[in-house]
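K.L.:
Sequence and predicted model, in that order:
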Amino acid sequence: MKQFFLTMGGVFAGLLLFFVILPFIFLTMIIGAASSSSKQATVANTVLELDLRGGISDQASSNPFAAFSGSGLSVMKVVDTLAQAEKDDHVKVLLLRLPEGGVTPASADEIRQAIRRFRASGKPVIAHSQGFQPVGTVIDSYMIGASASELWMQNTANFQVTGFASNEVFLGRAFEKYGVRADFEQRYEYKNAVNEYTQSDFTGPHREAMTAWMTSIYTSALANAASDRKQTPAALKATIEAGPYSAQQALSLKLIDKIGQAEEAEAEARRRAGSNAEIVEFGDYASSQGSRDGSGASAIAIVGAEGDIVTGRGGGGGFGGGSSIHSDDTAKAIYDAIEDKDVKAIVFRVSSPGGSPEASEQILAAVRTARAAGKPVVVSMGSYAASGGYWISSEADWIVAQPSTLTGSIGVYGGKFVLAPALARFGVDMRGISVGGDYSDAFSPTEPFTTSQRAAFSASMDKTYDEFVQRVSTGRRLPVDRVREIARGRVWTGAQAKDLGLVDQLGGVTEAIGKARELARIPASQSVRFKRYPKAESPWEALSSVFGVSSEAAHALIAIGGVMSDPQAEAAMRAIEADRMRSRGAVVMADTPLQ
């Protein structure tokens, strides 16, 4: 009977594929081709418009269907495209549309650096804001705007950049009230990801660590904005913290340069670009240019990794735009780069809060192999490279991070939720049966750990923590005792991590590529190619992967919800993946309060 339903599910999925999805894809391709052929990407005087209001990921997705679920804008694409635009004689001006809320700090750092390189080519940048709202790290949105040649603001908008706040939800009291027991352990007191389940308020270490990294991010953003606005950090800090302000007040305090509607800023950008200037959207320009792959006999591999770290393969990733680092895929990407004789060094771009220690170790083993093969590995850290994200980075030849990257979190946690008492209050009885050894039902939600189970689980936690510490000690050439001292699960910013010896250099992917060239002994005068891994699947390969076996039909039908960017479907898939990781015991995962 089960096989019958699976077969029927496969038949249904096949019918859906051929009569709904394939025609949809063909139509999309035809429309896209007609659109691209009917309009030139650049004109003699082009204003390139970069709109950051729709959100931004760290890296472009390798999923061929990701375009259906979002804007497709990524930090790596912004850096790559602006590097091309600064050398393109057609592009005269960059027009920035700023978000009202915050931007992930490390992303803001890297975008600012790319904008400053664009300006250094002699081309102006006009930024327009419809207000700065106190949501997330709004100081970083302002920092991006401050890097422009001119910062405009709408007349009715408010300048509410007065600091940086973060809120946490604690479920400890609710769990206690409803009879849910969060039976977790952590290594050690700064491993705060578990606190949302076990506490009702910040613990001392939790508050200490968050205050420290928030202060580091805030101080860094203020210093950058002050430098770009030609003020001292102390003066800018005093001014913004005395706010909020109206647009007129912000102008009088020299926090912005002009007041005007978006259309007026566009008109000014066109005027500066020259006669018959046209505005070209960033995505259209990027598509017309392609990747900045360069030329030359020597190549540098750029391996991308964004999201939670899990074991296995991506399998096409469904139709949604969500990201995970699948250990088989990422390790294979590194091994492919090792086997390519043209590749002389690897830049490993990591943006991850962590995940499975087994998956992390598999990826780190590939990094070790690359180094043993004589191919230097330089890690470029994105928004996060914490916990498992640091594990996979720890033994690289060189680590580059943004000042505001969240990294470290060298620690581990794990456990389970005991749900039976809570369900019993509603007349639902949960019972379990097990065969085998005492540990066979250790992760049953019916009962807390027994004494022997807890001892065994605690020993496995200690083992994972010790292995993590040892890898950091080996990779960073630090004594084990020193690593234990600065670890304990604590999150650090890139700036703090550099002072501690966990990071070698502050910067972005541009600086990481420069270091990779140096380590590979590629002369600065010699051209270099970039090879990007993992290679994106074509839509046909992804469809084959998703629909190829009937046992995957149910998963495929769920994934189809991602075509329409169904947030409930995407949330369900993420929850399933997270639960799968937790059920394995230890997790090297950092809290991600900026997402």
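P.N.:
Okay, I see it. Computed from a predicted structure; not experimentally measured.

K.L.:
use CA for all of it now, contacts and neighbours both
P.N.:
Will do.

K.L.:
Wait, a helix at Val379?
P.N.:
No: using DSSP: H, G, I helix; E, B strand; the rest coil, the secondary structure at Val379 is strand, not a helix.

K.L.:
shouldn't Ser352 be in contact with Gly307?
P.N.:
Yes: in this structure, Ser352 is within contact of Gly307 by Cα atoms under 8 Å, at 4.9 Å.

K.L.:
Looking at these two, which is more packed in?
P.N.:
Using other Cα atoms under 10 Å as the criterion, Ser352 and Gly307 rank with Ser352 on top: 31 against 22.

K.L.:
residue contacts, the more buried one?
P.N.:
305-309, 382-386, 388-389 (Cα atoms under 8 Å, 6 or more residues apart in numbering).

K.L.:
Reformat those as TSV; add secondary structure and distance to Tyr465.
P.N.:
Below are these laid out as TSV (DSSP: H, G, I helix; E, B strand; the rest coil; distance: Cα to Cα, whole Å):
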residue	secondary structure	distance to Tyr465
Ala305	strand	23
Glu306	strand	23
Gly307	coil	21
Asp308	strand	19
Ile309	strand	17
Gly382	strand	24
Ser383	strand	24
Tyr384	strand	20
Ala385	strand	17
Ala386	strand	14
Gly388	helix	11
Gly389	helix	14
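
K.L.:
another one to put next to it:
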Amino acid sequence: MNFIKNIASSTVGSIIGLLVAGTILIFIFVGALVGGIVGAITELEEAETEVYSGDANVLVMNLDANIVERGGVEPFALDFASLTPSPQMGLDQILDGLNRAAEDDKIKGIYLNISGVAAAPSTLEDIRDGIDAFRESGKWVVAWSETMSQGGYYLNSVADEVYLHPAGGMSLLGLRSQSMFYPGLMEKLGVDVTVLRGPNNKYKSAVEPLLRRNFSEANKEQLGALLGEFWTTISSDIAESRNIPVAQVDAVADNILVRLPADAVNQGLIDGMLYQDELDDLLESRLDSLELETISFSEYTLPETMFGLDMSEESMTELIVTLTDEGEDSDASDDESSPLGGEIAVVYAVGAIESGEGDATTIGSVTTAEALRKARLASDVKAVVLRVNSPGGSALASDVIWRETMLLKEAGKTLVVSMGDLAASGGYYISCAADRIFANPTTITGSIGVFGVITNVGGMYEKHLGVAFDEIATHSHAGKPDGVFSMSEFEIEAYNETISDIYYSFTSKVAEGRGMNAEQVEEVARGRVWSGNDALDIGLVDEIGNLETALNYTKTLIESPDAETVFLPEIGDPFEMLIEDLTGVKSSFDALALLGEDNSTFLEILSVKRMLESNDIYQTRLPFMLHFND
């Protein structure tokens, strides 16, 4: 099987290689570039760092940066189409910036200039709540844009006043899910697939595109419920902010009632139509006698976004000392029980789950287990908030992380889980032992099930390349599955027994963690995905709330309202990440932009390649990936 697996992996790798071949020249100037950056930063010892000076009174927020879960993990991506940095901003940085602005006496209001934003509903919820909290602090929010996508309007609608350009437009049409199915293609190629699924895992639909030509009834049921719950949240939030009935929002979507900006005014979705100069006059009028001074949100949050570092003089001096090797070696103790600097440790688990160390886009079992272990052994940490944003992945890697959550609890420390956009399958596996689980209304969770897929390419090689296969083995089942031809019924039965064992182990852990019996778990398992709201109703989560809600709950639980928080895993050295961005995987993402593809496409190709290269046949993974086009 390794031979065929390597062929398949190499094929995917070759595709990626062709896409990124042009990036090889980057190696030529990396040394000079890094040297120049180090030199420039060294000059900061003699020159004052110019960060936000505090003169502006209106924040301009457009959210045109790529939004990731945790800021500072990947400082920026290099856009090879324009040879300019493509900014990235963490959800945590956005919310921290909004909180800081609410307490900043010089900032009087926010001007939302959001045309569109590419993010999942749960992330949009968090940002919208953050803007609303700013507004509730007694400050004003005005939204204006030339055009507004559905996601852009959802965020803009929270403002006190919403305006469109007179010649602009907006979209509010509802939600749709569309998938491609591949049996016809596989028949033409001569490829067949061996599919393994946990017992009665009828909702575990990851394998459907390989077996069917349309959605199964079970998949229609879960996707319909999921989209319905998403739309309920979106439409009710819009209706509440705009003081109109939810039925009116539905009517707009059903009948395409907004075709011109004037239609949006008539439907109560916006307050009027303004040109840019008229908007400036409106903002000026909001400032009483002050002169309008704007600052972009990205510039205002520079202390939070510049490599995720504090840009204060003290912190920059420490960075310079590190980069120029002027400091002495640290004498820090190697004692694993050394304090981490806070009573609460927030451990981020973001991306697909895989064995090993992982990277900025995946959850490595080694790295995440080590972070949990550090928190468990640290003398000052009383509780851990595990922030999960994952579609799942390797069943083995999920179990390794789950074990560390159990050891944490056995050590007498509190474990709270905060779910982001996704905490499904393996993502739920690593969450289920928590003392309390928080999720957003539109979090995608559940998917308690297991599947395995083995692609058999022998027929393709015979049919199209004239390649023949023969073998000699000491035993009937040696080397199976091999990825060449399908397994026998006996072999499939044997592997299905393993799949069933993983499934029952998964459900028993859920039962133990959630205080449910086997029958109750089975009723909500079988691979079905649930929204956060539905998961609350069926007992898979305990409370609706975001990361801030989870942190506040944890502070109350440990009776320490002013508890300091530390974040794990630690963010790597920013300049090491910069070099990786320029020479490694991240550069490859942007090469796809030259072909008109976005980064998520490459991430999925890379995820397939990693699965092929791994020995993890068994996957506790979300049965689909939802792309929210904006």
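P.N.:
Structure received. Since the structure is predicted, the reported quantities are computational estimates derived from the model, not experimental observations.

K.L.:
if we can go back for a sec, which one of the contacts of Ser352 of the first structure is nearest Gly54 of the first structure?
P.N.:
The closest of the contacts of Ser352 of the first structure to Gly54 of the first structure turns out to be Ser383 (Cα to Cα; 17.3 Å).

K.L.:
From Gly283 of the first structure, how far off is the closest one?
P.N.:
Counting by Cα to Cα, to the nearest Å, the gap from Ser383 of the first structure to Gly283 of the first structure is 22 Å.

K.L.:
Looking at the two, which has the bigger crowd around it?
P.N.:
Ser383 (31 against 20).

K.L.:
aligned partner of that one in the second structure?
P.N.:
The equivalent of Ser383 of the first structure in the second structure is Asp421 (alignment by TM-score structural alignment).

K.L.:
unless I'm mixing things up, that match is touching Ala119, no?
P.N.:
No: with contacts counted by Cα under 8 Å, Asp421 of the second structure stays clear of Ala119, the gap being 9.1 Å.

K.L.:
hang on, the earlier thing: same list (the contacts of Ser352 of the first structure) but as a markdown table, adding distance to Gln113 of the first structure.
P.N.:
Shown next, in a markdown table, are those (distance: Cα to Cα, whole Å):
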| residue | distance to Gln113 of the first structure |
| --- | --- |
| Ala305 | 21 |
| Glu306 | 21 |
| Gly307 | 23 |
| Asp308 | 26 |
| Ile309 | 28 |
| Gly382 | 13 |
| Ser383 | 15 |
| Tyr384 | 18 |
| Ala385 | 20 |
| Ala386 | 23 |
| Gly388 | 27 |
| Gly389 | 23 |
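
K.L.:
Among these, which one lies nearest to Asn158 of the first structure?
P.N.:
Ser383 (27.6 Å).

K.L.:
contacting residues around that closest one?
P.N.:
Ser383 of the first structure neighbours (Cα under 8 Å, 6+ apart): 58, 104-107, 351-352, 404-406.

K.L.:
what do you get if the cut-off is 6 Å, keeping everything else the same?
P.N.:
By Cα atoms under 6 Å, 6 or more residues apart in numbering, the contact list for Ser383 of the first structure reads 106, 351, 405.

K.L.:
and if you look at Gly411 of the first structure?
P.N.:
Counting by Cα under 6 Å, 6+ apart, Gly411 of the first structure has contacts 187, 465, 488-489.

K.L.:
So what does it match up with in the second structure?
P.N.:
Aligned partner of Gly411 of the first structure by TM-score structural alignment: Gly449.

K.L.:
thinking again about what came up before, Ser393 of the first structure: which of the contacts of Ser383 of the first structure is nearest?
P.N.:
Closest to Ser393 of the first structure, out of all of these and judged by Cα to Cα, is Ser351, at 10.4 Å.

K.L.:
Give me the distance between the closest one and Ile334 of the first structure.
P.N.:
Distance, Ser351 of the first structure to Ile334 of the first structure, by Cα to Cα: 16 Å.

K.L.:
again with Glu168 of the first structure
P.N.:
Applying Cα to Cα to Glu168 of the first structure and Ile334 of the first structure gives a distance of 37 Å.

K.L.:
So between the two, which is more surrounded?
P.N.:
More crowded of Glu168 of the first structure and Ile334, by other Cα under 10 Å: Ile334, with 27 against 11.

K.L.:
Give me the nearest residue to the alignment partner in the second structure of that one, chain neighbours excluded.
P.N.:
Matched by TM-score structural alignment, Ile334 of the first structure corresponds to Leu372 in the second structure. Leaving aside its sequence neighbours, Leu372 of the second structure sits nearest to Glu404 (Cα to Cα, 6 or more residues apart in numbering; 6.3 Å).

K.L.:
Can you tell me the element the one you found falls in?
P.N.:
helix 395-410 (DSSP states H and E).

K.L.:
which residues in the first structure does that helix align to?
P.N.:
Residue span in the first structure matched to helix 395-410 of the second structure, by TM-score structural alignment: 357-372.

K.L.:
do stretch 523-530 of the second structure as well
P.N.:
Against the first structure, stretch 523-530 of the second structure falls on residues 485-492 (TM-score structural alignment).

K.L.:
Between the two ends of the matching stretch, how far is it?
P.N.:
Stretch 485-492 of the first structure: ends 13 Å apart by Cα to Cα.

K.L.:
try stretch 323-330 of the first structure
P.N.:
13 Å.

K.L.:
Could you do stretch 462-476 of the second structure as well?
P.N.:
23 Å.

K.L.:
List the buried residues of it.
P.N.:
For stretch 462-476 of the second structure, burial by neighbour count (16 or more other Cα atoms under 10 Å) applies to no residue.

K.L.:
now stretch 536-545 of the second structure
P.N.:
536, 539-545.

K.L.:
Other residues contacting it?
P.N.:
Outside stretch 536-545 of the second structure, the residues that reach it (Cα under 6 Å, 6+ apart) are 437-440, 535.

K.L.:
Please convert those to JSON lines, extending it with distance to Lys188 of the second structure and secondary structure.
P.N.:
Listed next are these as JSON lines, based on distance: Cα to Cα, whole Å; DSSP: H, G, I helix; E, B strand; the rest coil:
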{"residue": "Ile437", "distance to Lys188 of the second structure": "47", "secondary structure": "strand"}
{"residue": "Phe438", "distance to Lys188 of the second structure": "47", "secondary structure": "strand"}
{"residue": "Ala439", "distance to Lys188 of the second structure": "44", "secondary structure": "strand"}
{"residue": "Asn440", "distance to Lys188 of the second structure": "43", "secondary structure": "coil"}
{"residue": "Ala535", "distance to Lys188 of the second structure": "41", "secondary structure": "helix"}
